[in-house]
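*Asks:* coordinates only, sequence not included:
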């Protein structure tokens, strides 16, 4: 127990005299003199034990306050409770010591030997109690080592973390000012920076009010958010320039696709004239769909330009991504018509290249399936045999006046995909077994 302030000066003032044997005191010879000396020695020892315990408790209280300010873990809460219980024991033994001191006036001229003997016994008992509790307090302090190290580490991080957060906010503010000076508003960044102002106020209020863990967390959060604002502010001029470049590029691309889509109709006419309906029917909607898609892309480009003019950067970026996706789809559809005609012309002129390419893939897979085996695994042999039969059916389907060349091409592609899958499975299985 920490003694009342009014009482401590009295006790502490008496300590020097106690340690030196007192001031002017009358002594009488004989047995009484010896008993009085023994009692005084016991009083001095008890006073020293009391002083040591009080000092240790005060020092340990500082350590406990450090831990409880930083750590709210179960271990820290248990330590705080154990310290409270120890405090109650300290209160008890300190009270017994003070009672023993107050009960015996060793400076009385008429102090009897029996009274001195009782005083000595009481004071020795008080001293022993004080030292036992002091030993328990020392053991408790030793056990606090890991918790105290952790708490002191966090406290050591506190001031640098808060200062880094403040400096990050300052850097973000300067970067934002520079961007605005160049004519860019950066309203969203300004709003995000303004939202950090209350957090800065709490940081300035300190850990004494908000606690060390919360303050450390707040400092890290402010640092991260301020760094993001600063980085985006510094990148904003380049981002604006990139959006301007993409606007020009996508307008040019939309115009080019519009020009190319005008050539799809003549290609379809050629396909209709030379090949069966199955070879070109799926391409019939391409010209109209291309026109509609390009029109949508051009509308989105206008919206993107408006967003850029209003400096709504995320909206502008999202709209440009939509435009790009629309033009990619249209570009593929427009290219598909010309690619279809080219491939049909090649295979109808000489189908042997396509057949040989597919047969080579099948033979290569068959050799791999037989490598190191006398008979192939049915899981591999069956799809490869089916691939051979499928290729033969595709070739046979070309007989007649109006062969479906497109079906032939899609079938050979499908056969090669099946073969490639079998090859992949064989290699994976053998790799796993290696």
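*Replies:* Received, thanks. None of these values were measured; they are calculated from a predicted model.
*Asks:* Could you use CA atoms for every contact and neighbour count after this?
*Replies:* Will do.
*Asks:* Tell me the secondary structure at residue 184.
*Replies:* Remark: residue 184 carries the secondary structure label coil [criterion: DSSP: H, G, I helix; E, B strand; the rest coil].
*Asks:* For the nearest residue to it once chain neighbours are set aside, which three-state class applies?
*Replies:* Nearest residue to residue 184, sequence neighbours excluded (CA to CA, 6 or more residues apart in numbering): residue 311, at 7.4 Å. Residue 311 carries the three-state label coil when classified by three-state DSSP.
*Asks:* Share the number of residues neighbouring residue 311, please.
*Replies:* Residue 311 has 17 neighbouring residues, counting by other CA atoms under 10 Å.
*Asks:* what's the answer for residue 44, then?
*Replies:* Residue crowding around residue 44 was assessed by other CA under 10 Å; the count is 24.
*Asks:* The stretch 251-400 of the chain: helices as residue ranges?
*Replies:* With DSSP state H, counting those that start in this stretch as the definition, the stretch 251-400 of the chain shows helices at residue ranges 264-274, 286-309, 313-349, 352-370, 378-396.
*Asks:* Pull out the buried residues from the fourth one.
*Replies:* Buried positions in helix 352-370, judged by neighbour count with 16 or more other CA atoms under 10 Å: 355, 358-359, 361-362, 365-366, 368-369.
*Asks:* And here is the other one:
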């Protein structure tokens, strides 16, 4: 009998389908004879004379044995193909589970559906293989050549089908590359992200402890840190329960929140000192503005005495507005001090910003009165300086408009001509007995602004042309 080739072990095959090596069956009379002679049975089987008796089959040569060997080789090849496909499917299932743990996109859902369909194809090919193995016992002593040939044919067909399905699986696996790479990247980020969140929470807690040791309460920061505790609990429960994307997002959110608490806690002593400094500074400024606002009334008296109503009527309420603003600023300063004492840092900061805005407004109003008197004195003494300043601006714009041209662009010439006329009209207002110097000053300022706009337009157009 031709020796049966060894079949590779496959953990996916039932025990009943694993190959068995059998010894040839020795005819009863021969076995009994050697037993009576006291010879061991295995030694007796080695004697060629034992195979010459009646009732034994031929062990070597013959068409049946050749067909048996070919069938056994086909069986071994099919088993190897089955094992290879089973291993690849297991590896692919791990990849699919990795993707589904991370990705809920339509592409990921399609991949899962395609994997399920491919799994059905694998099951069909596997059943074809198992049925072919179960249908033929290649170890039978009386195996006929036709049965062996049929077994070889069915096992070869099963192997080829397993190979085709394996090719489909390989193509599918290759197409999963981008999705799998993205999923593995997120999984690689998971553990470090969770650890950063934990370390950030610990650092924030330590910073709060240090701040409290200096006598600062930091109750608001402590409340914000406590609000992150449920998020830490979910992080500790793991991505298996809450999902990888959600866990990554939660870890980043916890990290940002804890970092903000830590930074504010570390800066809190500096912030307290800054608020103390601003309280002193703004209180001093309010006192100085109170003194300055008292000087507005004498300035208004001089304006009323020397200039027309139009030159000072918009300043009439400056003393009252300044006094009211200073009073409100002092009230807000007291509230800010109280908030500082109670360590309500955000309230103290907001109140100090309000005080600063009130004092800025008061400063501008008080300065406007003095600035008005100074400008009116200057133009009353020598209006020609203001006139020449404005004419120079117009002439400079006219030269720019004519640069490289024989005639100016009407879009530029028209507003420049209007500026000349407007300046002449403003100059004419100075000829009366009681000139409105403030109107004159506002007109010349308006002319210069109009001329400046024309200059900007010319330069922009030429810049775009280049």
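*Replies:* Thanks, I have it. This is a predicted model, so every value here is computed, not measured.
*Asks:* Out of the buried residues of helix 352-370 of structure 1, the closest to residue 174 of structure 1 would be?
*Replies:* Distances from those to residue 174 of structure 1 were compared by CA to CA; the smallest belongs to residue 361, at 63.8 Å.
*Asks:* Could you find the counterpart of that closest one in structure 2?
*Replies:* By TM-score structural alignment, residue 361 of structure 1 lines up with residue 393 in structure 2.
*Asks:* can you check residue 389 of structure 1 too?
*Replies:* Counting by TM-score structural alignment, residue 389 of structure 1 lines up with residue 421 in structure 2.
*Asks:* how near is that match to residue 391 of structure 2?
*Replies:* Between residue 421 of structure 2 and residue 391 of structure 2 the distance is 11 Å, computed by CA to CA, to the nearest Å.
*Asks:* What residues in structure 1 pair up with stretch 159-170 of structure 2?
*Replies:* Stretch 159-170 of structure 2 maps onto residues 127-138 of structure 1, going by TM-score structural alignment.
*Asks:* chain center to that stretch: distance?
*Replies:* Distance of stretch 127-138 of structure 1 from its chain centroid, counting by CA atoms, centre = their mean, to the nearest Å, is 48 Å.
*Asks:* again, but for stretch 107-116 of structure 1
*Replies:* Here stretch 107-116 of structure 1 shows a centroid-to-chain-centroid distance of 75 Å under the convention CA atoms, centre = their mean.
*Asks:* what stretch of structure 2 lies opposite it in the alignment?
*Replies:* The alignment of stretch 107-116 of structure 1 onto structure 2 (TM-score structural alignment) spans residues 139-148.
*Asks:* for stretch 215-230 of structure 1, same thing?
*Replies:* In the comparison with structure 2, stretch 215-230 of structure 1 aligns to the range 247-262 (TM-score structural alignment).
*Asks:* list the buried ones in the matching stretch?
*Replies:* 247-248, 250-252, 254-255, 257-262.
*Asks:* I'd like those residues as CSV, with secondary structure and distance to residue 198 of structure 2 appended.
*Replies:* Converted to CSV, the buried residues of stretch 247-262 of structure 2 look like this (DSSP: H, G, I helix; E, B strand; the rest coil; distance: CA to CA, whole Å):
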residue, secondary structure, distance to residue 198 of structure 2
247, helix, 13
248, helix, 13
250, helix, 12
251, helix, 8
252, helix, 11
254, helix, 8
255, helix, 8
257, helix, 12
258, helix, 9
259, helix, 11
260, helix, 14
261, helix, 14
262, helix, 13
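*Asks:* Tell me the residue in structure 1 aligned with residue 83 of structure 2.
*Replies:* Under the alignment (TM-score structural alignment), residue 83 of structure 2 pairs with residue 51 of structure 1.
*Asks:* OK, contacts around its match?
*Replies:* Residues in contact with residue 51 of structure 1 (CA atoms under 8 Å, 6 or more residues apart in numbering): none are found.
*Asks:* Kindly report the same for residue 208 of structure 2.
*Replies:* The neighbourhood of residue 208 of structure 2, defined by CA under 8 Å, 6+ apart, consists of 218, 221-222, 262, 265-266.
*Asks:* what do you get for residue 173 of structure 1?
*Replies:* For residue 173 of structure 1, the set of contacting residues under the criterion of CA under 8 Å, 6+ apart consists of 193, 230.
*Asks:* Alignment lookup: it to structure 2.
*Replies:* Residue 173 of structure 1 maps onto residue 205 of structure 2 when the alignment is built from TM-score structural alignment.
*Asks:* which SSE is its match in?
*Replies:* Remark: residue 205 of structure 2 resides in helix 177-213, with elements defined by DSSP states H and E.
*Asks:* Mean distance between that helix and structure 1 after superposition?
*Replies:* Superposing on structure 1 and averaging over aligned pairs (mean CA distance after the TM-score superposition for structure 1), helix 177-213 of structure 2 comes out at 1.3 Å.
*Asks:* That helix: what's the following helix or strand?
*Replies:* Reading on from helix 177-213 of structure 2 to the C-terminus, the next helix or strand found by DSSP H and E is helix 219-226.
*Asks:* Could you tell me where that next one falls in structure 1?
*Replies:* The alignment of helix 219-226 of structure 2 onto structure 1 (TM-score structural alignment) covers residues 187-194.
*Asks:* ok, now stretch 111-130 of structure 2?
*Replies:* Under the criterion TM-score structural alignment, stretch 111-130 of structure 2 matches residues 79-98.
*Asks:* which parts of that stretch are buried?
*Replies:* Buried residues in stretch 79-98 of structure 1, defined by neighbour count with 16+ other CA under 10 Å: 79-80, 83, 86-87, 89-90, 93-94, 96-98.
*Asks:* what's near enough to touch the aligned partner of residue 430 of structure 2 in structure 1?
*Replies:* Taking TM-score structural alignment, the alignment pairs residue 430 of structure 2 with residue 398 from structure 1. Applying CA under 8 Å, 6+ apart, one finds that residue 398 of structure 1 lies in contact with 404-405, 408.
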